[in-house]
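# no sequence on this one, just coordinates:
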């Protein structure tokens, strides 16, 4: 099969995103945010919303740009190259995809707030040490015309800064998804900065009241609306990891061309050339998998699971290879905090775990293929 390539429109979008992010969100900005213990830049998110990124998956009638999943992946990939910090995946991708599955006025209003940059969402799904939505144990007990939520969630990315939460809980006959304000009585959030200096939270729910209006979709049928959103988020995260690998690779190649040993640039050493060439090949194959996942989500979403899991698994492995090779080919300086390669390595590690690690997606691929 021929290598998938970006369309002319996607190339233009990538170039526009690259030009903006290089100036507004370089890697140095992440370093400054880390040093200042800041995990969110509201001004940057407003600029992204003004460019239509927050509404990339929001229908036009709700105020969005509705560019599609492939376009969202293009933006996420460019963000990965500079490790740009934003709630793009949690809000513009996962939350927007969830809410667009629902046709009521409340969902349309929420989508409009996402597109304008007013609302920031976080997905509260994880409870154990690994991603496993189907194993959710948090209880949503029916009470009168509503529910009472009790339990806890962890690894809630953007959970400390979000003003709304998508919460997965177990009801009498299945799983139900709730859209509730993050400051509702009974909710307590413990901020937990991740190793990549980004926002995450542990969230406790104690007798939290939820009404029927807070239910997204139908009671006991959460995965109907959540599964497409998870796959969209997984594809966008895979794209970000692919961009991360490209950013780390570019930094490494630049170093190989500059660093000299015995009066010769180390990039002339054949052993290092072979390792760089291998990494480039892996990145090219992964880039095709990312493009395919975006195409499938846009054109045949009911059958996109295999393409999405393949993209996430490959992106995880490629990002890991890129940062490991980057550190090794930089030598001792690659291990120091003064050099930016460490930021790429830390982000790659967090991205590997969020929304399902390599093993999770490899098992899904095996299951689809009948193994």
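Arrived safely, thanks for sending. Worth saying up front: this structure is predicted, and the values here are computed from it rather than measured.

# Going by C-alpha atoms from here, please, whenever you check contacts or count neighbours.
Will do.

# in stretch 12-23, what's buried?
For stretch 12-23, a neighbour-count test (16 or more other Cα atoms under 10 Å) marks 13-14, 17-18, 20-21 as buried.

# residues contacting residue 79?
Applying Cα atoms under 8 Å, 6 or more residues apart in numbering, we find residue 79 in contact with 21, 85, 240, 243.

# who wins for most neighbours among the residues you listed?
Most neighbours among the contacts of residue 79, by other Cα atoms under 10 Å: residue 240, with 32 neighbours.

# In addition, the following structure is provided for comparison:
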């Protein structure tokens, strides 16, 4: 089966790659990482100008109504170029707004690049189980009061609005009783502790202390947020799969180029058959990952929740295995230089490591895949 991008998808890909190669070079990216803000307003303005912020937004709110396959094209280039801007966090937040409905104004701001979002979902005890929520949301007349803490919120300090999961009823690990809220990042009672992650991105731990919100801040229905949360998390995992494929592709290219130029015993080390075999295996791992990322992008919008969960977890698990192999082999083939910050391959390896740990690692998704109905035959 042949999978070809449409002319519009190819245009998005080409435009983004040209900008990265010309203006978002490895050296420029390193300067952004070392800056106080950790992201670039100029780069964000360019992403907006190229239509990237409008891509996932419905046409009615000024967007292009891009599908997960359209977003796969963009995330692939972001992975290749090691873009550290808060694009993934905002796209994931926009998915929450779309699934919940009734947030047209915010989506318009996302499309115009005026609004950056972050998703405050994980807590210190929850690991990858996003239904394990200790943060509380208490109804108080016509408003809600939130209390709790969220950890490792990607680009939480750069966001204008936070998508927060909280428990309005039920036990701590119940899927029922979960509510979702849009919380202004500068709301009274919100504090953010920012730090740099392994891959150069920025994250924050967020504390909510008696944060009072109007009823309009509620996404969807009170206590019925799990289906939206589960579906949006799968969408986010699908975007990460596409980013990982782009990063692996660039890492393979850099490793191959290094084998062609690094000499030992008077010949390029790429002439050695043992290293050729390792590069061939890296290529096979990449192509299998690419196929699974494509399948996840096609199936993530399926009306059948079981099929969506099964496919996304299969993709995230398989790509987790592939990125570990490709990353480790690339580092070894580069030798000691493969772990230095001066070499771009090291940064790709670090980003791949973080992708594997975000929204469920390989072991988590293998277990989730096996837990889906129909995996085990009845005795």
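Arrived safely, thanks for sending. Because the structure is a prediction, the values reported are computed rather than measured.

# Could you check how far the most centrally placed residue in structure 1 is from residue 75 of structure 1?
With distances taken as Cα atoms, centre = their mean, residue 237 lies nearest the centre of structure 1, 3.6 Å away. From residue 237 of structure 1 over to residue 75 of structure 1 the distance is 11 Å, taken as Cα to Cα, to the nearest Å.

# Need the residues touching each of those two.
Counting by Cα under 8 Å, 6+ apart, nothing touches both residue 237 of structure 1 and residue 75.

# Would you mind confirming that residue 320 of structure 1 makes contact with residue 347?
No. Counting by Cα atoms under 8 Å, no contact exists between residue 320 of structure 1 and residue 347, whose distance comes to 9.9 Å.

# okay, now the counterpart of residue 81 of structure 2 in structure 1: neighbour count?
Residue correspondence to structure 1 (TM-score structural alignment): residue 81 of structure 2 is matched to residue 82. Residue 82 of structure 1 has 26 neighbours, counted by other Cα under 10 Å.

# got it, and residue 96 of structure 2?
For residue 96 of structure 2, using other Cα under 10 Å, the count is 26.

# Residue 332 of structure 1 too?
Neighbours of residue 332 of structure 1 (other Cα under 10 Å): 9.

# That one matches what in structure 2?
Residue 332 of structure 1 maps onto residue 336 in structure 2, by TM-score structural alignment.

# swap in residue 165 of structure 1?
Using TM-score structural alignment, the equivalent of residue 165 of structure 1 in structure 2 is residue 162.

# where's its match, which helix or strand?
In this assignment (DSSP states H and E), residue 162 of structure 2 forms part of strand 161-167.

# right, and the helix or strand after that strand?
Strand 161-167 of structure 2 is succeeded, C-terminally, by strand 178-184 (DSSP H and E).

# equivalent range in structure 1 for that next one?
Aligned by TM-score structural alignment, strand 178-184 of structure 2 corresponds to residues 175-181 of structure 1.

# Go ahead and name everything in contact with the matching stretch.
Residues contacting stretch 175-181 of structure 1 (Cα under 8 Å, 6+ apart): 134, 136, 163-170, 210, 214-223, 226.

# Got a PyMOL select line for the buried ones in the residues you listed?
To isolate the buried members of the contacts of stretch 175-181 of structure 1 in PyMOL, using 16+ other Cα under 10 Å:
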select buried, resi 136+163+164+165+166+167+168+169+170+210+214+215+216+217+218+219+220+221+222+223+226
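
# Quick one: the helices in the stretch 201-350 of structure 1, in order.
222-258, 270-299, 305-330, 341-353 (DSSP state H, counting those that start in this stretch).

# May I see those helices arranged in CSV, with distance to residue 42 of structure 1 as well?
CSV is the format used below for the helices of the stretch 201-350 of structure 1 (distance: least, Cα to Cα, whole Å):
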stretch, distance to residue 42 of structure 1
helix 222-258, 20
helix 270-299, 28
helix 305-330, 28
helix 341-353, 21
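
# Tell me which of those sits nearest to residue 67 of structure 1.
helix 270-299 (9.8 Å; Cα to Cα).

# mean shift between the closest one and structure 2?
By mean Cα distance after the TM-score superposition for structure 1, the fitted helix 270-299 of structure 1 averages 1.1 Å away from its aligned residues in structure 2.

# what's the angle from that helix to helix 222-258?
Helix 270-299 of structure 1 runs at 150 degrees relative to helix 222-258, counting by axes from the mean of the first three to the mean of the last three Cα atoms, to 10 degrees.

# now helix 270-299 of structure 1: how far from the chain's centre is it?
Centre-to-centre, helix 270-299 of structure 1 and its host chain are 18 Å apart (Cα atoms, centre = their mean, to the nearest Å).

# Show me what stretch 351-358 of structure 1 is in contact with.
Counting by Cα under 8 Å, 6+ apart, 130-132, 230, 233-234, 237, 241, 312-314, 316-317 sit against stretch 351-358 of structure 1.

# so how many other residues sit close to the equivalent of residue 354 of structure 2 over in structure 1?
Residue pairing (TM-score structural alignment): residue 354 of structure 2 is matched to residue 350 of structure 1. Around residue 350 of structure 1 there are 15 other residues, counting by other Cα under 10 Å.

# Distance of residue 350 of structure 1 relative to residue 191 of structure 1?
16 Å.

# What of residue 96 of structure 1?
24 Å.

# and what of residue 160 of structure 1?
6 Å.

# shared neighbours of the two, anything?
199-201.

# ok so, going back, what's the angle from the strand holding residue 162 of structure 2 to helix 226-261?
Using the same axes, to 10 degrees: strand 161-167 of structure 2 against helix 226-261 is 120 degrees.

# Centre of the chain to strand 161-167 of structure 2, how far?
On Cα atoms, centre = their mean, the centre of strand 161-167 of structure 2 falls 17 Å from that of its chain.

# Please work out which residues outside it touch it.
For strand 161-167 of structure 2, using Cα under 8 Å, 6+ apart, the contacting residues are 93, 96, 115-121, 133-137, 146, 156, 177-185, 223.

# quick one, helices of the stretch 51-200 of structure 2?
68-81, 87-100, 104-111.

# Tell me which of those helices approaches residue 32 of structure 2 most closely.
helix 68-81 (13.6 Å).

# how close does that closest one sit to structure 1?
Mean for helix 68-81 of structure 2 is 0.7 Å (mean Cα distance after the TM-score superposition for structure 1).
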